[in-house]
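Q: sequence and predicted structure below; questions after.
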Amino acid sequence: SDATDLGRDFGAGLTEAELRWFTTHEFATTAEDVLWRRTKLGLRMTVAQRQAVQDWLAQRREAA
């Protein structure tokens, strides 16, 4: 188990593994939900990083 197991790093310490956890256990569906309601990571992320989170979540919803 190492950092590569966590998947993509979206910035501000948020990883793909954490996003998967938020969607499967916390039922988060939007970047706003993860970055502003459940955490305050949006304060430390760039606009591009926040958009990457939103894009990843949208792609996950489409695949479901």
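A: Nice, I can see it. Numbering: from 1, shown residues only.
Q: from now on I want contacts and neighbour counts done on CA atoms only, so please keep to that.
A: Fine.
Q: now the strands for the protein?
A: 9-11, 14-15 (DSSP state E).
Q: give me the neighbour count for residue 24.
A: Neighbour count of residue 24, defined by other CA atoms under 10 Å: 11.
Q: below is an additional structure, to be compared with the one above:
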Amino acid sequence: MPAFIITAKSDRCGRKIKKGQTFQIVTNYENICTAAIADGLEAQLGKWAREASHIDYWIVRKM
């Protein structure tokens, strides 16, 4: 399964996610998408993190 490293471009979710904070997202999709980011953030941080899932909020690198 493809894995991606995402890095926050700026503070999100009332500063609960800080600029430069990174997360690893493993997905069934070949390319990362907003749904995969939302699912990955929710699994790691909780439901509140889904609002930070827009692809433009993140720097994405494939592992």
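A: All right, it came through fine. A quick note: this is a predicted structure, and the numbers were derived from the prediction, not measured.
Q: now what about the TM-score between them?
A: TM-score of the superposed chains, computed with TM-score structural alignment, normalised by the length of the second structure, equals 0.41; 44 aligned residues with a CA RMSD of 3.4 Å.
Q: before we move on, the earlier item: tell me the most buried of the strands of the first structure?
A: strand 14-15 (a mean of 20; mean count of other CA atoms under 10 Å).
Q: got the buried residues for the helix or strand where residue 37 of the second structure lies?
A: Using DSSP states H and E, residue 37 of the second structure falls within helix 34-45. By 16 or more other CA atoms under 10 Å, the buried positions in helix 34-45 of the second structure come out as 36-42.
Q: from those residues, pick the one nearest residue 6 of the second structure.
A: residue 37 (8.4 Å; CA to CA).
Q: from residue 7 of the second structure, how far off is the closest one?
A: According to CA to CA, to the nearest Å, residue 37 of the second structure and residue 7 of the second structure sit 11 Å apart.
Q: about what we covered before: make CSV out of the buried residues of helix 34-45 of the second structure and add distance to residue 58 of the second structure.
A: Below are the buried residues of helix 34-45 of the second structure laid out as CSV (distance: CA to CA, whole Å):
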residue, distance to residue 58 of the second structure
36, 12
37, 9
38, 12
39, 15
40, 13
41, 12
42, 15
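Q: how about the helices of the first structure, start to end?
A: 16-25, 31-32, 47-63 (DSSP state H).
Q: to residue 10 of the first structure, which of the ones you listed lies closest?
A: That would be helix 47-63 among the helices of the first structure, by CA to CA, at 6.0 Å.
Q: return the list of helices and strands in contact with the host helix or strand of residue 5 of the second structure.
A: Assigned by DSSP H and E, residue 5 of the second structure falls within strand 3-8. Secondary-structure packing of strand 3-8 of the second structure (3 or more CA pairs under 8 Å, 6 or more residues apart in numbering; DSSP states H and E): strand 22-26, strand 58-62.
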